[in-house]
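Chemist: take a look and give me a structure for this.
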Amino acid sequence: MFGAGVIVLLLLLAGLAPGAGAQPLEELIQLLDVPDVFVQYDAMERIGAMGPAAASAVPALVPFLDHPHPALRANALWALGMIGPAAVDAAPGMAARLTDGEPVVQHMAVWALTQAGAEAWRHAAMDDALPVLEAMLSAGDVQLRNVALGAVSEIGPRAHPLVPRLRMMVQSSGAASVDPQAAHYAVYALAAVGEAAVSALAEALGSSDVVTRLLAAEALGRIGPAAAEAAPALAAALADPRPEVHWAAFDALVAVGPAAVPALADLVQDTSQRDDARHLGLLALGEMGAAAVQAAPVLIRLLGEEAWWRPALQALGSMGAAAGPFLMEAMTDPDPFIAWTSAFLLREAGEAAVSAGGERSAGYLFSALAHDDADIRQVAVWGLGVAAAAGAASAEAAVPALIGALGDEARAVRLEAQMALWRQGPAVVPL
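Modeler: The predicted structure follows:
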């Protein structure tokens, strides 16, 4: 025969806990003082069924957490759990039941603390909680596992020793013999653990179960920059055939930020990858803007490819002034389209893009003055004028070059040179 506490737990997990009568809460609290186990048990059930409205009964329930009868300890925990976060003051007593000699009381303590919320779990010592949770996660009972998974979600990073067990649950998500919901709840739990679970979540992106993949990508996005380790797996997930998954991976990569840029740069230049995945990678780099500037050299190379120059151009354009040094260098590229497009982007990025490059980058502008394309020469003249005025290039070197541009065959270049010299002010007088 099951003990009374076992019956309470089974009824709870099955959603069949008794409902409350119309008896006022004050009377039920008084019944807890009646020295009769059955009367007290019934009063607890009725109090618990009232839910948060029974918050004033918490002080009267707490003493029963130490009652000699396990059924009353379990039922007191059930009632406190039903009251929910309003029972947080009872958390120390509930946490003490994690080491109860009766497993059913331990399990009910896990459930009650979880119902009371993350604040309640802060009163629990992990040395007490982890063995109970490990046993529940390993149990054959689906409901017990789900209660433990809910607990991990409330505990958060302190539950990191359970990551190997949670990883095993996720790995089995595609097996026909496994409840898929358990794997899904395990992903939620891993997300709550946070950075310590990143490796397991990255692995989950390869699951045969689409919901598991989706939840893993979303979880990594919530973890954000701390999920940098998962960037290669997220980049690979951009090729996932399910739109909801590859867009979740896209959002996660953007949330990870600069640490994801190397993985995205590798993806977008990998010709063995699917085109749609490469496009998403370029979109992600563009979404990051200046934070993705380390990928600028890769994007500049893609400007020379017919199928990729447009999305690469958009991504570079989103980087603004930060891309300036790379664009000035690319103005000397032997591919005329790359050189011209880089000049266009530099002018669009404005004066800050020129100043960001410093004297080394200004050297590329001197080289671009000799380009065959008048548009590129015009941007080079403009850039040198900006750089010299801002101190990013030597005026002694820039002004003679600008004076030389006054004789350029292209009228637009000559006019640009006049404006560039005008902005130098007194610096041109000795010359």
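Chemist: going forward, measure contacts and count neighbours with C-alpha atoms only.
Modeler: Fine.
Chemist: residues near Asp127, how many?
Modeler: Asp127 has 10 neighbours, counted by other Cα atoms under 10 Å.
Chemist: now the second one, please; I'll put the structures next to each other:
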Amino acid sequence: MRLQLDTHFPASAMRYLLLFALMLGLAGGCSKKKPPEPTDTGAETETPAELTPAEKLAKDRAYWFKGLASKDLKVKQEAADELVVWVATDPDTVNGLLDLLRDKATAGAGKAMPTKVNSSRELAASILNRSEKGQAALKEKGLPILREGLNDPDAAIREHTLYTIGTLGSLANPLAPDVLKLCVNPDPNIHRAAFDALRAIGGSDPVAFSAMLTNTRRDIVRLAAEQLSGFSKMPAEAVPNLIVGLKDKTATVRTSSAAALALVGPKAAPALDALIKAINESYVKEPDPTVAYEPGADIAYWNALTAIGEPAVVPTAGLLTHSNPWVRGLAAQTLGEIGEPSKAVAGKLKDALKDSFGNVAIEAACALCRIGEGKEDAIDLVKRAMDAPNAIAQTAIESIPRMGDAGKALIPVALGKLSSENPFARYAAVGVVGSLEPVEAAKYAAELGKLAADTGAGAPDSTPELQRRAAREIRQRVATVLTRLGPAAAPAADSLVKAIPDETDSGIRDQYIEVLLGIGVGAKPAFPLLLSIAGDKSTSPERRAHLFEVLAVIAPDSKELSVVLLKAAGETGSPIRFLALNTLAKLDPIPPEALAKLIEMATTDRATNARIAAMRALATAGARAKPVRADVEKIANGSIPEFALTAKVSLAAIDGDVANAAGDVRAGLTDKNASVRMAAAEALLLVGPVAADVPALQKLLGERSDGTKEAAAKCLGRIGPAAKEAVPQLVRLLDDKEGTVRIAAATALGDIGPGAKEAVEKLRQVRGNGKRTERSDPIAGPAAGVALDKILGRVKK
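Modeler: Okay, the predicted model is just below:
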């Protein structure tokens, strides 16, 4: 993401810059962008004396520093981006930026914005944080300077220093103890900024946060409770403070304290009385029987009891007689999760089998199965509950996984409910299919397809509204399960084709389309329907692109598809035209009119990127584009180097081996012409990048062209683990101004895999966690999430 600049430099900073220009120098030059030359007014002027290299360097440096003080955000942005480059080679630029960390100018108390750079110190820190040398300088000299800011007498300076520290992420972790002290500062602007900073830099003391639950300021207590959720471990020393939290009048503080107790485990036993009391006070005595229980943050109480284990058995069993059936059911479920120690209260669980509320009896049955007591009666009860004509059937079916091994015998019975007259049973049965291994789940694809048009009918005393809701929930779950099956969902294709035209919920309709796309070649019955959707301009470009791709797989010889693609290729100004070109090249055979269109665009289109895209499509077509080889050869022998290079790749592909163009492509990576370098980076994706290309691609990551950076990042991702050396540059690209570049960088880091672990913290920032104050990236966030799964080994093979 690009820095969002909103910084004003004081007069003192400008005086510093003037001195900076006169006093700082460096022997030798450096390859940096030249400042604009003064405009020639035509008047006679005295020829200035020739500047020495050191003087010229100081003058250029001062120019860019002066740009940081500009009120013009574009000028300021250009200066910030340029100084990132200077940091890598010019120590005096580093020193100048470090000096700006001491600047006392701010936007004012309470005016720090999470989405902008709010002070000169934050701006300087952001520039330094975008390069390895800058980060090294921050660690060695910058953090001590920022520590001074945390102790400044001016509250606004302390606040803005905290925001600056937060932008540095884990790099600023050594400042965590200093920041922690400000979490209890009486100034709300300061302690809020301190909590935000600690969330970003990590490594805080959980016991110290738990102690803040005893603070007299309500907002500090609330913020401390929120912070507790960020810890994966909690020392037993925190238990007394967490007991205080359980007694708090605010529900979120109580549940956060309970969640923290779960992290303590058995050593949290001293909190049992407070936990039981919190449960008794958090649930109404007599709930509305017409309102279904929806678990929320209150589950933290029960998780804490489960984590405490054996000492919690008797207190939890005492809740089996609570007046609220929700509490009774959760108590039975918790005893089952505690397991073996709950045998001590097996008698009370057996009594609960007779509870007048079905959910309580079913949870008691599950618990008995798990502890190995009274299994036969428990299994019989759940089996009979599946036949109930109401929501009890759903509860029974969904309880099967909680029965352990004893529940396996009931799975076939539950699957039989796919054709039940009870919509609650049908809904739960679809969920059971989703829990099966893919090979087993695929056996039920056809039955799931029939439920794609479910009307929700069958429940006793159902109203039209409840029926509509049941229908929507069933169809949505069907779509979710079929999506997971991928190609194995093919038996459902015919039913989906019939259901889609009548589906009134656009979200479910889109899901059904995605199911068909995931089926791929097996979705041939859906070809006419999908083709009509692909040709509709109101369909999103992303959806149309996916449709084009799948349709070309289903019917690569379709003349109807060719017609739709040719029309899409003519949609000037739309990104879909390039995707259509690429799909045209995948048809087999490629119709003559399609080849003619590709040559027409490659030779006459006004847009350079369109011409390049057309030639790349011809390269993808390979030997199938032989009828137009002579036209491609003319371009290859032409005078426009970037077109000629791409055409040479196309020729090599047409002749049967795209690798024959590898020499020209790799030479182009270091060409003096920026357009050629971009064309070469894009062509390398066709030729096939290898580990030896990494150094050249690393240099291209520093280009100004978005297309070059994006293509280079994609190449590095294609290389995979062998591109590990490029990880620092790719991490910096996660702050690029262009969304496609950020996506390519995140994707490449994921493809590099565990070797990109140093990118984890930054990727987490880009992905975000949905918190209002964080600086997540809505464009590259999803790609960052996928990358994190790959790097941390969370992707299923």
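Chemist: need the TM-score from the superposition.
Modeler: After superposition, the two chains reach a TM-score (TM-score structural alignment, normalised by the length of structure 1) of 0.53; 308 aligned residues with a Cα RMSD of 5.1 Å.
Chemist: ok, Leu330 of structure 2 touching Trp302?
Modeler: Yes: contact criterion Cα atoms under 8 Å: Leu330 of structure 2 and Trp302 qualify, at 7.3 Å.
Chemist: helix or strand: which one has Gln418 of structure 1?
Modeler: Assessed by DSSP states H and E, Gln418 of structure 1 sits inside helix 411-422.
Chemist: show me which residues of that helix are buried.
Modeler: Across helix 411-422 of structure 1, burial judged by 16 or more other Cα atoms under 10 Å covers 413-414, 416-418, 420-421.
Chemist: that older thread, more neighbours: which of Leu330 and Trp302 of structure 2?
Modeler: More crowded of Leu330 of structure 2 and Trp302, by other Cα under 10 Å: Trp302, with 24 against 21.
Chemist: report the contact partners of the more buried one.
Modeler: 330-331, 334 (Cα atoms under 8 Å, 6 or more residues apart in numbering).
Chemist: so can I have CSV of those residues showing secondary structure?
Modeler: Formatted as CSV, the contacts of Trp302 of structure 2 follow (DSSP: H, G, I helix; E, B strand; the rest coil):
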residue, secondary structure
Leu330, helix
Ala331, helix
Thr334, helix
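Chemist: chain center to the helix of greatest length in structure 1, what's the gap?
Modeler: Criterion DSSP state H: the longest helix present in structure 1 is helix 374-390. Offset of helix 374-390 of structure 1 from its chain centre (Cα atoms, centre = their mean, to the nearest Å): 42 Å.
Chemist: how big is the angle separating that helix from helix 411-422?
Modeler: 0 degrees (axes from the mean of the first three to the mean of the last three Cα atoms, to 10 degrees).
Chemist: what packs against helix 374-390 of structure 1?
Modeler: Helices and strands touching helix 374-390 of structure 1, by 3 or more Cα pairs under 8 Å, 6 or more residues apart in numbering; DSSP states H and E, are helix 336-349, helix 351-355, helix 358-368, helix 395-405, helix 411-422.
Chemist: ranking those helices by burial, who's on top?
Modeler: Neighbour counts (mean count of other Cα atoms under 10 Å) averaged over each of those peak at helix 351-355, with a mean of 23.
Chemist: residues in structure 1 aligned with the one helix or strand Ala610 of structure 2 maps to?
Modeler: Assessed by DSSP H and E, Ala610 of structure 2 sits inside helix 608-621. On the basis of TM-score structural alignment, helix 608-621 of structure 2 is assigned to no residues in structure 1.
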